[in-house]
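A.B. asks: Fold the following, please.
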Amino acid sequence: MVALPSVDAARDSRVRELTRAHVFTSWSAQAEIDPLPLAGGEGVWFWDHQGRRYLDLTSQLVNVNLGYQHPRLVEAIREAAGGLVTVAPSFAEESRAEAAAAVAGLAPAGLEKVFFTNGGAEANENAVRMARLHTGRHKVLAAYRSYHGATAAAIALTGEPRRWGAEPSIPGVVHFWGPYLYRSEFHSSTPEEEAERALRHLRHTVAAEGPQHVAAIVLETVVGSNGVLVPPPGYLEGVRELCDEHGILLVLDEVMAGFGRTGAWFAFDHWGVRPDLVTFAKGVNSGYVPLGGVILSDEIADTFAHTPYPGGLTYSGHALATASAVASIRIMREERVVENAAEVGERTLGPGLRDLAERHEVIGDVRGLGVFWALELVADRETREPLPADRVKAIHRACVERGVWPLMMGNRMHVVPPCVITSEEAGEALTLLDEALAGATA
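C.D. replies: Modelled structure (predicted):
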């Protein structure tokens, strides 16, 4: 049990007032929100100024992989702040070099260089630029059910409706349908059919766009915000083969899925696929300091061996951020965080969530890996009609009232706790979700 701060209603009121007056919140109608002011957190728990604590199943934005206020990571950042805090990319700096080596050391052989960014959107921006310059081609294919960030190229890659407000966007991006067996675009009834038909659709899309014009196919290895969609067996391998056949680069977006989230260092490790470019952020340092990056294959890095890369960021490889990444990777290794995520997912979360589905008709589908899960909420299991927004909100309220905070996305409940969650804490979360579902759907 974590210690709670004393109740401070005046501070709560002041934070709310200042937020309403001055903070412009992303993806929100400003007059219709009242964000909860947080007072602190520890491990897999956070709490507010009213003394209420919550078991966190969001990891904030699926990035606090080491949990809140991990003492070793906090101390590493504190120690780094006592040195040279910021160093321009044109100089060499120790923690930047060590972080690049540590990240590259987790990638497949032949991906040795790392370009640091401030987050995942910038990572995807630069991956697209690298792919276009390396291949001399301009088209990039991405899935409709995807989110790759909100900067110009990243939001163009994004296939879901959040891109609409940014259109018209950069030219050359083409979307296609990826695999999603529960709501198959291909009328599939098995994972094998879904993989085969989704690959056939992608192959036809490439042919229609002219493979000689396609620089890259960009995929979230496991689709995150759009439903925790785990690719069926053979799909990623088939995309790799298609790319090799036509000289197209495979860019895997591991911003959300990487660094332990699926029970592996990178999600693509589950399928043994070697990408040409890997984008990352979030879990690399649990979001304690903004950091992202691109891991480049040797072939792509060689393109810029004697030709300058036309891109850069003032804070590329910021010393405080890279020091936190070095510490985070070391902590994850020494404390077996990746193994813990895999074990909790296999032994507790996966079976427990499937058990919830057996007892609650509102759950239409359960899917996930490690500590990366989604419950698809439906009004009718036969028709698979999505649960209306008001009923989704009611379920979320019921969860919060019981002290557990899941991540609600559309008609889904995402269960994405920090990778350090124990089996006991996961069991407590499942009990609270069970009670909330029973109370909200009775």
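A.B. asks: can we go C-alpha only for contacts and neighbour counts from here?
C.D. replies: Will do.
A.B. asks: looking just at contacts, which helices and strands does the helix or strand where R333 lies meet?
C.D. replies: R333 is located in helix 319-334, with elements delineated by DSSP states H and E. Helix 319-334 is packed against helix 71-81, helix 94-104, with contacts defined by 3 or more C-alpha pairs under 8 Å, 6 or more residues apart in numbering; DSSP states H and E.
A.B. asks: Let's compare: structure for the following, please.
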Amino acid sequence: MTITSDPSGTTTAGPAPDTEADILALYRARLSKGRATLAELFGSHMEVASAGAWLTTSDGEQFLNCGGYGVFIMGARHPRVVEAVQHQLHTHPVATRILLEPTVARAAEALAAVAPQGLERVHFALSGTEAVETGLKLARAHGRTRIVSMLGGYHGKTMGALSATAKAVYQNPFRPLLPDVVHLPYGDAEALRTELAAHPGEVCVIVEPVQGEGGVVLPPKGYLKQVEELVREYEGFLVLDEVQTGMGRLGEWWGADIDDVRPDVMLVGKALGGGVVPVSAAIATKEAFRPFDKDPYVHTGTFSGQPLLMAAVQAAIQVVQEERLVTRATDIGARLLPEITAIARRNLPGLVTDVRGRGLLIGVELAEPGLAGELLIELFNHGVVANHSMNGSAVVRFTPPAVLTEVDERFLLDAFDKATRDLVRMAPTMPEGGS
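C.D. replies: Sure, this is the predicted structure:
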């Protein structure tokens, strides 16, 4: 038991604070044993607080958060988003979904206002994979029953999204998946032409502007525009998955803006909740959205468009606009990418195969997956949280917020320099095939 006091001096008794060992035991007993093992590789630290670009563990250590899988474009607990969510929490957090409710209408208007031209109808969900399901269902409602996705692409793990995610290790335990799904090489427009020509009027193409989980794979210049033109030529249906790349991550509001692409449906998530609440959306053209207009109950979710989430959406969009986070992502990325590249080339000769990125989505590809895992641990040992890539296991991925200060940037680069030096010192002792 622990004794605490409030500002007035009144003391109260409460349960003893959790230790890392307590929480690790609960993970093993109630959650995932594999997840517990992964936590042990990072010292079983407990994250208990976050603000801006930094998170704090239970023992008081602070870490620069360049992970989060793209959620924290505006950092953690941005005051504007927190204030909006708190206000909604204390007024009307959950709606009946029967009466008109203003926050969802305003959030849809705010999102449509910053979306590519022509995308003006919105369905809100909670996770990125739910947004993917929405896009696939709209395609199917329009008669496009054959799905084409790209090798290395990642779209989520619900059944439809998993069918489009080209990774056997995630798919195999759950087969059979959706039929008539084809995976083509990312960046190969001619392979796509062949597939579309063989099935005119039948195909839904789902593609990412940059493959984040694939290992920060950038397409050839003009590829996305070619995809759009081919889909139109062969009467297909185009879903652009911007769950990770949208909201300024690439130094543009959307990856669609880079090549002036106008899909039938664009998927948004990750940063849409301002790093405070989980929320996603599918934004569609009027024509693509038509099946949902005919029947308001044909595709629903209890928590779709709930006021608490919609307050966060509106605030998050305002923050990106007013704090010029898209421009800041461009500028910070332009400074970080060449520096990270130089450090990697200097410190990891023969161990790094590529460094690539756009905006604040940066990937460092190692010679094999074990090295990537070790680099993640070394970065953590020097105070930086980064991510692995689910479909590109040899790639360490940085998704820092666009609120980094110059001091934060220097901290990241110094930590990367130290981590790569430490990796070189231990690499000769690594077992063949990685750890």
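A.B. asks: Could you get me the TM-score between them?
C.D. replies: Once superposed, the chains reach a TM-score of 0.87 (TM-score structural alignment, normalised by the length of the second structure), with 401 aligned residues with a C-alpha RMSD of 1.9 Å.
A.B. asks: The helix holding R333 of the first structure to helix 71-81, inter-axis angle?
C.D. replies: 150 degrees (axes from the mean of the first three to the mean of the last three C-alpha atoms, to 10 degrees).
A.B. asks: Tell me the residue in the first structure aligned with L151 of the second structure.
C.D. replies: Counting by TM-score structural alignment, L151 of the second structure lines up with Y144 in the first structure.
A.B. asks: Am I right that its match is in contact with H175?
C.D. replies: Yes. Counting by C-alpha atoms under 8 Å, H175 is a contact partner of Y144 of the first structure at 5.6 Å.
A.B. asks: Show me what R324 of the second structure lines up with in the first structure.
C.D. replies: By TM-score structural alignment, R324 of the second structure lines up with R336.
A.B. asks: which residues touch its match?
C.D. replies: Contact analysis of R336 of the first structure by C-alpha atoms under 8 Å, 6 or more residues apart in numbering lists nothing.
A.B. asks: how much space between it and A267 of the first structure?
C.D. replies: 17 Å (C-alpha to C-alpha, to the nearest Å).
A.B. asks: Quick one: neighbours of the closest residue in space to the match of L151 of the second structure that isn't next to it in sequence, just the number.
C.D. replies: Distances taken as C-alpha to C-alpha, 6 or more residues apart in numbering put G159 closest to Y144 of the first structure, at 3.7 Å, once the chain neighbours are dropped. Counted by other C-alpha atoms under 10 Å, the residues lying close to G159 of the first structure total 23.
A.B. asks: Helices of the first structure, start to end?
C.D. replies: 9-22, 59-62, 71-81, 94-104, 120-135, 152-157, 191-209, 235-246, 298-303, 319-334, 337-344, 350-359, 389-401, 423-441 (DSSP state H).
A.B. asks: Format the ones you listed as a markdown table; extra columns: distance to R163 of the first structure and mean neighbour count.
C.D. replies: What follows is the helices of the first structure, written out as a markdown table (distance: least, C-alpha to C-alpha, whole Å; neighbours: other C-alpha atoms under 10 Å):
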| stretch | distance to R163 of the first structure | mean neighbour count |
| --- | --- | --- |
| helix 9-22 | 26 | 13 |
| helix 59-62 | 19 | 22 |
| helix 71-81 | 35 | 16 |
| helix 94-104 | 30 | 19 |
| helix 120-135 | 13 | 23 |
| helix 152-157 | 5 | 25 |
| helix 191-209 | 21 | 18 |
| helix 235-246 | 24 | 18 |
| helix 298-303 | 28 | 15 |
| helix 319-334 | 29 | 23 |
| helix 337-344 | 32 | 23 |
| helix 350-359 | 31 | 17 |
| helix 389-401 | 21 | 17 |
| helix 423-441 | 32 | 18 |
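A.B. asks: Could you export the ones you listed as JSON lines, including distance to I33 of the first structure?
C.D. replies: As requested, the helices of the first structure are exported to JSON lines (distance: least, C-alpha to C-alpha, whole Å):
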{"stretch": "helix 9-22", "distance to I33 of the first structure": "9"}
{"stretch": "helix 59-62", "distance to I33 of the first structure": "17"}
{"stretch": "helix 71-81", "distance to I33 of the first structure": "31"}
{"stretch": "helix 94-104", "distance to I33 of the first structure": "38"}
{"stretch": "helix 120-135", "distance to I33 of the first structure": "25"}
{"stretch": "helix 152-157", "distance to I33 of the first structure": "24"}
{"stretch": "helix 191-209", "distance to I33 of the first structure": "39"}
{"stretch": "helix 235-246", "distance to I33 of the first structure": "39"}
{"stretch": "helix 298-303", "distance to I33 of the first structure": "45"}
{"stretch": "helix 319-334", "distance to I33 of the first structure": "31"}
{"stretch": "helix 337-344", "distance to I33 of the first structure": "33"}
{"stretch": "helix 350-359", "distance to I33 of the first structure": "30"}
{"stretch": "helix 389-401", "distance to I33 of the first structure": "13"}
{"stretch": "helix 423-441", "distance to I33 of the first structure": "22"}
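A.B. asks: So for G224 of the first structure, which of those sits nearest?
C.D. replies: helix 59-62 (9.0 Å; C-alpha to C-alpha).
A.B. asks: mind checking how far the closest one is from the chain centre?
C.D. replies: Here helix 59-62 of the first structure shows a centroid-to-chain-centroid distance of 8 Å under the convention C-alpha atoms, centre = their mean, to the nearest Å.
A.B. asks: now do stretch 183-197 of the second structure
C.D. replies: Going by C-alpha atoms, centre = their mean, where stretch 183-197 of the second structure is centred and where its chain is centred differ by 25 Å.
A.B. asks: what's the span of that stretch from first residue to last?
C.D. replies: 16 Å.
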